[in-house]
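*Asks:* A predicted structure for the sequence below; I have some questions about it.
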Amino acid sequence: MANHKSAAKQARRNEARRLRNRWWRSRLRSALKTYRAAVDAGEKEKAGSLLAPTLGLVDKTAKAGVIHDNTAARTKSRLQAAYNKLG
């Protein structure tokens, strides 16, 4: 329990940020899981239709500060490479 008003406010803000970050991370993980399932199954059409929205979600998650910019870049590179490997 916070001893000062400012500490109580900071605790509330931290909780709100935690929930928001969890929501972003959950959306991202779900999208990545769906995309990777399509790639693993060799479904080029489905993977192609999922690629752009997934890459956009990675960017938005990084912009929200949930993941680091370099992590986003690395993830996007790996997603694109997996799609290109489908042939």
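*Replies:* Noted; the coordinates are in hand.

*Asks:* okay, CA-based contacts and neighbour counts for the rest of this
*Replies:* OK.

*Asks:* Following the chain onward from whichever strand or helix holds residue 25, which element is next?
*Replies:* Taking DSSP states H and E as the definition, one finds residue 25 inside helix 5-40. Heading C-terminal from helix 5-40, the first helix or strand you meet, by DSSP H and E, is helix 44-63.

*Asks:* quick check: angle from that next one to helix 5-40?
*Replies:* With axes from the mean of the first three to the mean of the last three Cα atoms, to 10 degrees applied, the angle from helix 44-63 to helix 5-40 works out at 160 degrees.

*Asks:* what does helix 44-63 contact?
*Replies:* 24-25, 28, 31-32, 35-36, 38-39, 67-69, 72, 75-76, 79-80, 83, 86 (Cα atoms under 8 Å, 6 or more residues apart in numbering).

*Asks:* One more to weigh against that first structure:
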Amino acid sequence: MANIKSAIKRVDVNNKKRAANQSQKSEMRSAIKNVERLVEANDVESAKTALKDTVKQIDKAVQKGIIHKNNGDRQKSRLAKKVNNIGA
């Protein structure tokens, strides 16, 4: 455990940030799973609206550095491909 006052503060800040990042990452993953569930149910309209919200959450995670840019782009691409193939 840290003994220096600044190090103790740093540990507290890191723990708060980690909790916030985990929360946002979890929400993003839940949104992705929701879109995938709607795709499996062949619900086109709901899937498209859910995709918009999910893309927004992924973009926020990328912007805050929670996930890498390429990872976010890959997830958005795969979800869009799934949603677009519902009608086909």
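*Replies:* Okay, I see it. Every value quoted in this text rests on a predicted model; they were computed, and no experiment measured them.

*Asks:* Can you give me the TM-score here?
*Replies:* Once superposed, chain against chain, the TM-score is 0.93 (TM-score structural alignment, normalised by the length of the first structure); 87 aligned residues with a Cα RMSD of 0.9 Å.

*Asks:* coming back round to it: okay, buried residues for the helix holding residue 25 of the first structure please.
*Replies:* Buried residues in helix 5-40 of the first structure, counted by 16 or more other Cα atoms under 10 Å: 21, 24, 25, 27, 28, 31, 32, 35, 36, 38, 39.

*Asks:* Turn those into TSV, columns for distance to residue 45 of the first structure.
*Replies:* Output for the buried residues of helix 5-40 of the first structure, formatted as TSV (distance: Cα to Cα, whole Å):
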residue	distance to residue 45 of the first structure
21	31
24	26
25	26
27	22
28	21
31	16
32	16
35	11
36	13
38	9
39	10
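
*Asks:* closest to residue 1 of the first structure among these?
*Replies:* Of all these, residue 1 of the first structure sits closest to residue 21, with 22.7 Å by Cα to Cα.

*Asks:* any idea how far residue 30 of the first structure is from that closest one?
*Replies:* As for residue 21 of the first structure, its distance to residue 30 of the first structure is 14 Å (criterion: Cα to Cα, to the nearest Å).

*Asks:* Show the contacting residues for the residue nearest to residue 82 of the second structure when sequence neighbours are not counted.
*Replies:* Leaving out its chain neighbours, the residue that sits closest to residue 82 of the second structure by Cα to Cα, 6 or more residues apart in numbering is residue 39, at 6.9 Å. Applying Cα under 8 Å, 6+ apart to residue 39 of the second structure gives the contacts 47, 82, 83, 86.

*Asks:* Turn these into TSV, including distance to residue 63 of the second structure, neighbour count and secondary structure.
*Replies:* Listed next are the contacts of residue 39 of the second structure as TSV, based on distance: Cα to Cα, whole Å; neighbours: other Cα atoms under 10 Å; DSSP: H, G, I helix; E, B strand; the rest coil:
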residue	distance to residue 63 of the second structure	neighbour count	secondary structure
47	24	24	helix
82	24	16	helix
83	24	25	helix
86	29	15	coil
